[in-house]
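[1] sequence and computational prediction follow.
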Amino acid sequence: MITRRKMMQGAAAVLLASAFAPGAFAATEVAGVKFEDTATVAGQTLKLNGAGQRTKVIFKVYALGLYLPEKKTTAADILASQGARRVQIVSLRDLSSEDFGEAFMKGLNANTDQAERTRLLPQTKTFGEMFASIPGLKKGDVLIVDWVPNVGTQCTLNGKKIGETVPDVAFYNAILRIWIGDNPADSSLKPKLLGGS
């Protein structure tokens, strides 16, 4: 006859074994937000290159994870990366579409020159219309910005597609430079996205 104690020991052993099973630690946590080690974009498996949080003054604004086909440690290598890519943003506070859009434009302008901004103006306008189409981000909302090869930049908010597809890879790279460019939005976030601690 199996005693209650033996049943409990068996259950504990199963739990312990599952805790150390492959994949048990397959998530990176940032400010209470879990980023899985892999993501799939257009049928391609991507790896989490790095993740961190954007802080403004003393406020936690959002957690961000960067997914690439293979790990890279420099901004130049990330921008030259072939294949699909993903930026996953999880809001850590309520943000109006105006605040988020303004921060986006500030980051874009800080990391592009006048000629590039002029060239990317139509795409930037299309992206700006996306911000205008949503009331903002609530705490816990998940905004995903994907680069899909031969298609373009696609955005989803909580799993629902928002905005138009923007076809130019130069525009996606301009978005990435908001966080990994020479003048990143948060200097402490950049090294984390480059795979640092």
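    Right, received. Where do you want to start?
[2] from now on I want contacts and neighbour counts done on CA atoms only, so please keep to that.
    OK.
[3] helix or strand right after the lengthiest strand in the chain?
    Counting residues, the longest strand found in the chain (DSSP state E) is strand 44-56. Sequence order places strand 59-68 as the next helix or strand after strand 44-56, per DSSP states H and E.
[4] I'd like to know which elements that following strand is packed against.
    With contacts taken as 3 or more CA pairs under 8 Å, 6 or more residues apart in numbering; DSSP states H and E, strand 59-68 sits against strand 44-56, strand 85-91.
[5] now it, how far from the centre of its chain.
    5 Å (CA atoms, centre = their mean, to the nearest Å).
[6] hang on, the earlier thing: out of the helices and strands packed on strand 59-68, nearest to residue 160?
    Distances from residue 160 to each of the helices and strands packed on strand 59-68 were compared using CA to CA; the minimum, 13.7 Å, belongs to strand 85-91.
[7] got another, please set it beside the one above:
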Amino acid sequence: MHLSKLLLAGFVAFSFSAAAPAATVELHGVKIEDSVTVGGAKLQLNGVGTRYKGPFKVYVGDLYTTKKVASLDELIAVPGPKRLSMTMLREIEAGPFGKLLTRGVEDNVPKTEMSKLVPGLIRMGDIFTANKVLNPGEVITLDWIPGTGMVVTAKGKVQGEPFKEPEFFKAMMSIWFGPVPADFKLKDALLGIK
């Protein structure tokens, strides 16, 4: 009788531990999962951090990859899907936010390559203009899915057709991971650099 109670207690404890939530980090009230599934592949959290503009917290960013990366080149080279997501911490006008993304690309991509990126940058600008305002708690994800391209999701909805060009995905990622990132501390946090 005593042994069966111990076995039952052990089984119950195991059942609860198996059902425990996978969230490993909470940052400014945003729960960050230790893994996500994108394009049928399980990705691991590479890093998480906060984007500041002056003293203000703008968003929590998190990066997921199939294996740990520590640079833009490693991020682009690692096989399989990738995800960068941003969870807003304050209300932001989406149009100006989209213009900041364009400036981030201009700061990190050689001028000789910019002409090829213009159509994609115009489409990205249109996505942000259409969404008007990003409210606290709303999420933007940039998913790279091999064979599909970069899928942009805002407010839970896929925004238009995927951006198929790998060069455009690299240019977008350069905003966060290039030589002149929007926020050096966020770059290091997303790349897991202490």
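    That came through fine. In this text the structure is predicted, and so the values were computed from the model without any measurement.
[8] and the TM-score between them?
    Laid over one another, the chains give 0.86 as their TM-score (TM-score structural alignment, normalised by the length of the second structure), with 185 aligned residues with a CA RMSD of 2.3 Å.
[9] sorry, back to before: quick one: the longest strand of the first structure aligns where in the second structure?
    Correspondence between strand 44-56 of the first structure and the second structure is established over residues 41-53, with TM-score structural alignment as the criterion.
[10] need the three-state assignment for residue 21 of the second structure.
    In terms of secondary structure, residue 21 of the second structure is coil; the call rests on DSSP: H, G, I helix; E, B strand; the rest coil.
[11] burial count for it?
    Applying other CA atoms under 10 Å, we find 10 other residues in the vicinity of residue 21 of the second structure.
[12] what's the spacing between it and residue 32 of the second structure?
    When CA to CA, to the nearest Å is the yardstick, residue 21 of the second structure and residue 32 of the second structure sit 11 Å from each other.
[13] name the element the aligned partner of residue 99 of the second structure in the first structure belongs to?
    Alignment note: residue 99 of the second structure maps to residue 102 in the first structure; criterion TM-score structural alignment. Element membership for residue 102 of the first structure (DSSP H and E) is helix 97-110.
[14] now do the helices in the second structure.
    For the second structure, helices defined by DSSP state H occupy the ranges 2-18, 72-77, 94-108, 111-131, 166-177, 184-190.
[15] so which of these is nearest residue 61 of the second structure?
    Of all those, it is helix 184-190 that lies closest to residue 61 of the second structure, at 7.3 Å by CA to CA.
[16] just the angle between the helix holding residue 102 of the first structure and helix 169-180, please?
    Orientation of helix 97-110 of the first structure against helix 169-180 (axes from the mean of the first three to the mean of the last three CA atoms, to 10 degrees) gives an angle of 100 degrees.
[17] and the contacts of helix 97-110 of the first structure?
    The set of residues external to helix 97-110 of the first structure that reach it, using CA atoms under 8 Å, 6 or more residues apart in numbering, is 117, 128, 131-132, 134-137, 174-175, 177-179, 183-185.
[18] average gap between it and the second structure?
    Taken against the second structure, helix 97-110 of the first structure registers an average deviation of 1.3 Å after superposition, with mean CA distance after the TM-score superposition for the first structure.
[19] residues of that helix that come out buried?
    By neighbour count, and taking 16 or more other CA atoms under 10 Å as the criterion, the buried residues in helix 97-110 of the first structure are 97, 101, 104, 107-110.
[20] run the angle between that helix and helix 121-132 for me.
    Orientation check (the same axes, to 10 degrees): helix 97-110 of the first structure against helix 121-132 gives 160 degrees.
[21] nearest residue to the residue nearest the centre of the second structure in space, please, no chain neighbours.
    Among the residues of the second structure, the smallest C-alpha distance to the mean C-alpha position (CA atoms, centre = their mean) belongs to residue 84, namely 1.6 Å. Closest residue to residue 84 of the second structure in three dimensions, ignoring its sequence neighbours and counting by CA to CA, 6 or more residues apart in numbering: residue 63, at 4.6 Å.
[22] in contact with the counterpart of the one you found in the first structure, which residues?
    Structural correspondence for residue 63 of the second structure with respect to the first structure (TM-score structural alignment): residue 66. By CA under 8 Å, 6+ apart, the contact set of residue 66 of the first structure is 48-51, 85-88, 193.
[23] okay, the residues you listed in TSV with distance to residue 167 of the first structure next?
    Written out in TSV, the entries for the contacts of residue 66 of the first structure read as follows (distance: CA to CA, whole Å):
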residue	distance to residue 167 of the first structure
48	24
49	24
50	25
51	26
85	14
86	15
87	16
88	19
193	24
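[24] can you tell me the closest non-neighbouring residue to residue 33 of the first structure?
    Excluding its sequence neighbours, the residue lying closest to residue 33 of the first structure (CA to CA, 6+ apart) is residue 63, at 7.1 Å.
[25] shouldn't that neighbour be in contact with residue 87?
    No - applying CA atoms under 8 Å, one finds residue 63 of the first structure not in contact with residue 87, separated by 10.4 Å.
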